[in-house]
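*Asks:* sequence plus the predicted model coming up.
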Amino acid sequence: MGACKIFMYVALLAITSYVALGTDPNQLQDFCVGVNEPLEGLFVNGVFCKDPMRVSPDDFVFKGLNPGDTDNKLGFAATVVQATNLGGLNTLGISLARLDFAPYGLNPPHTHPRATEIFTVLEGTFYVGFVTSNPPQGPNKLFTKLLNKGDVFVFPQGLIHFQFNVGHTPGFGISGLSSQNPGLITIANAVFGSDPPISVDVLAKGFQIQDNLVKYLQDQFGSPNNY
């Protein structure tokens, strides 16, 4: 009986330890306004914390969440608000972005490795979706929806997703992200625009396409994007 209780205690400790380590740690202060230069030498979440006695209301304000320039190949622009341009967000675990789309503008397939995204349509009609990670059997499943003004859609953390303005007029929305540094991997840019480039042989075999098509795609994505 005693051995059984010990086993249960050990199992419970393992489970609670896993839960504790499987989530972001709670912050240890009210705020940690990020600054570029150290004032007290405290380095948290990639930036130095501002002396709390020197913090002002301005540290918690971002002004100018205005429309972005969608005059590019994709017809898309993202204006991101995160700890790098709003110091008061540091350590709070959230960020947001304004997403602007020209008619038929596209935010191409991409992932946020460290954040779930919740997208709210403020203007326009959008075809959105995400793809599941590799299942044990069968193909990856695509979840899509047509969204109108006022609709909300969630993209789970780390999964490939996209937003496409299918309307004849410009559209935009706001995305909230569950990390102050969600990360961004645009699939085509990462695969075909890396520096140095991935081997043509690797990409041709991986995508089951001809070498000349790989080279063409590398030419298209080899320069930095303008958004």
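*Replies:* Structure's in. What do you need?

*Asks:* okay, CA-based contacts and neighbour counts for the rest of this
*Replies:* OK.

*Asks:* residues touching residue 52, list them.
*Replies:* Contact analysis of residue 52 by Cα atoms under 8 Å, 6 or more residues apart in numbering lists 32-33.

*Asks:* how close does it sit to residue 29?
*Replies:* Separation of residue 52 from residue 29 (Cα to Cα, to the nearest Å): 10 Å.

*Asks:* ok, now residue 208?
*Replies:* Distance, residue 208 to residue 29, using Cα to Cα: 52 Å.

*Asks:* likewise residue 202?
*Replies:* According to Cα to Cα, residue 202 stands 48 Å off from residue 29.

*Asks:* can you give me the strands for this protein?
*Replies:* 34-35, 43-44, 47-49, 76-81, 95-101, 106-111, 117-123, 126-131, 142-147, 152-155, 161-165, 171-177, 185-186 (DSSP state E).

*Asks:* can you redo the ones you listed as a markdown table with distance to residue 217?
*Replies:* Output for those, formatted as a markdown table (distance: least, Cα to Cα, whole Å):
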| stretch | distance to residue 217 |
| --- | --- |
| strand 34-35 | 39 |
| strand 43-44 | 40 |
| strand 47-49 | 37 |
| strand 76-81 | 20 |
| strand 95-101 | 24 |
| strand 106-111 | 15 |
| strand 117-123 | 28 |
| strand 126-131 | 22 |
| strand 142-147 | 24 |
| strand 152-155 | 27 |
| strand 161-165 | 20 |
| strand 171-177 | 28 |
| strand 185-186 | 14 |
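
*Asks:* put this beside the first:
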Amino acid sequence: MANLSFLMSLLALSLSLVFAVDPSNLQDFCVANSIDQGSSTCKDPKLVEANDFYYSGLHISGNTSNSVGSKVTPVFASQLPGLNTLGISVARVDIAAWGINPPHTHPRATEIFTVLEGTVEVGFISSNPENRHFRKVLQKGDVFVFPIGLIHYQRNVGYGKVVAIAAHNSQNPGVITIGNAIFGSTHQIANEVLARAFQLDRNTINYLQSKF
């Protein structure tokens, strides 16, 4: 019985180690036929071609003539089918002078942010109850990491444009922009809820909702 108990404990430990790491791909690649809610079917390998692993466009500046003064150009699996199942993606971030990439989260990915041009303030907030604000001003060539799921932002604090590359450890990191989600959701959150949550009167909440 002692030996059986030992063997069962060893088996449980082995299984926990197996499930603690990502599974290996069972094939060289799975080029996506289409991306639907994060899943897809694989293109017939015999029909796969080099263009399935290719994207052109990150040399083009994003249009920052909007209310926040920024533009993110994603290269996720939906733009580059060859990324499917590989667990990586990238995006170009353009921020006009004194523009922002508003506070947002990536629910499925950590982000590594590399500055190619300009001066940019970056920051993220740790989870409750500390809610610590980690902030840094970056220059060309600097790199900063935003841990998975945490609210973060970028702000151009220079007089020229900011260009950066954001890499993610997910083919589809997702993005939740905080202001849009809270005040501009489809089927609005009741203003009574938001008024109590933000300690504001309902007229202010109605005004904020009208902005989104």
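*Replies:* In hand now; what should we look at? This one's a predicted model, so the numbers in the text were calculated from it and none came from an experiment.

*Asks:* TM-score for the pair, please.
*Replies:* TM-score of the superposed chains, computed with TM-score structural alignment, normalised by the length of the second structure, equals 0.92; 211 aligned residues with a Cα RMSD of 2.1 Å.

*Asks:* trace residue 15 of the second structure over to the first structure, please.
*Replies:* Correspondence of residue 15 of the second structure to the first structure, assessed by TM-score structural alignment: residue 17.

*Asks:* neighbours around its match, how many?
*Replies:* By other Cα atoms under 10 Å, the residues close to residue 17 of the first structure number 11.

*Asks:* so how far is residue 80 of the second structure from residue 135 of the second structure?
*Replies:* Residue 135 of the second structure is 32 Å from residue 80 of the second structure, where distance means Cα to Cα.

*Asks:* check residue 145 of the second structure too.
*Replies:* Distance, residue 145 of the second structure to residue 80 of the second structure, by Cα to Cα: 23 Å.

*Asks:* go on, residue 120 of the second structure?
*Replies:* Counting by Cα to Cα, the gap from residue 120 of the second structure to residue 80 of the second structure is 28 Å.

*Asks:* before we move on, back to that, out of residue 135 and residue 80 of the second structure, which sits in the busier spot?
*Replies:* Per other Cα under 10 Å, whichever of residue 135 of the second structure and residue 80 has more neighbours is residue 80, with 20 against 14.

*Asks:* how about the more buried one, what does it touch?
*Replies:* 52-55.

*Asks:* residue in the first structure paired with it?
*Replies:* In the first structure, the residue matched to residue 80 of the second structure (TM-score structural alignment) is residue 86.

*Asks:* and the helices in the second structure?
*Replies:* Applying DSSP state H to the second structure gives helices spanning 2-18, 178-183, 191-198, 202-211.

*Asks:* and these: which comes nearest residue 72 of the second structure?
*Replies:* Taking Cα to Cα, helix 178-183 is the member of the helices of the second structure nearest to residue 72 of the second structure, at 15.6 Å.

*Asks:* give the aligned range of that closest one in the first structure.
*Replies:* The aligned range for helix 178-183 of the second structure in the first structure is 187-192, by TM-score structural alignment.

*Asks:* and that stretch against the second structure, how far off on average?
*Replies:* Superposing on the second structure and averaging over aligned pairs (mean Cα distance after the TM-score superposition for the first structure), stretch 187-192 of the first structure comes out at 0.4 Å.

*Asks:* residue 77 of the second structure: neighbour count?
*Replies:* 27.

*Asks:* swap that for residue 140 of the second structure, sorry
*Replies:* Applying other Cα under 10 Å, we find 15 residues neighbouring residue 140 of the second structure.

*Asks:* so who does it touch?
*Replies:* 115-119.

*Asks:* now do residue 166 of the first structure
*Replies:* So residue 166 of the first structure contacts 103-105, 125-127 (Cα under 8 Å, 6+ apart).

*Asks:* same check, this time on residue 132 of the first structure
*Replies:* Counting by Cα under 8 Å, 6+ apart, residue 132 of the first structure touches 140-142, 159-160.

*Asks:* that one matches what in the second structure?
*Replies:* Alignment note (TM-score structural alignment): residue 132 of the first structure maps to residue 126 of the second structure.

*Asks:* now do the contacts for residue 133 of the second structure.
*Replies:* Contacts here follow Cα under 8 Å, 6+ apart; on that basis residue 133 of the second structure touches 123-126.

*Asks:* looking at the first structure now, which of the residues you listed still hold up?
*Replies:* Listed in the original numbering, these still in contact in the first structure are 123-126 (both residues aligned by TM-score structural alignment, their matches' Cα atoms under 8 Å).

*Asks:* mind checking how far residue 21 of the first structure is from residue 44 of the first structure?
*Replies:* Distance of residue 21 of the first structure to residue 44 of the first structure, given as Cα to Cα: 18 Å.
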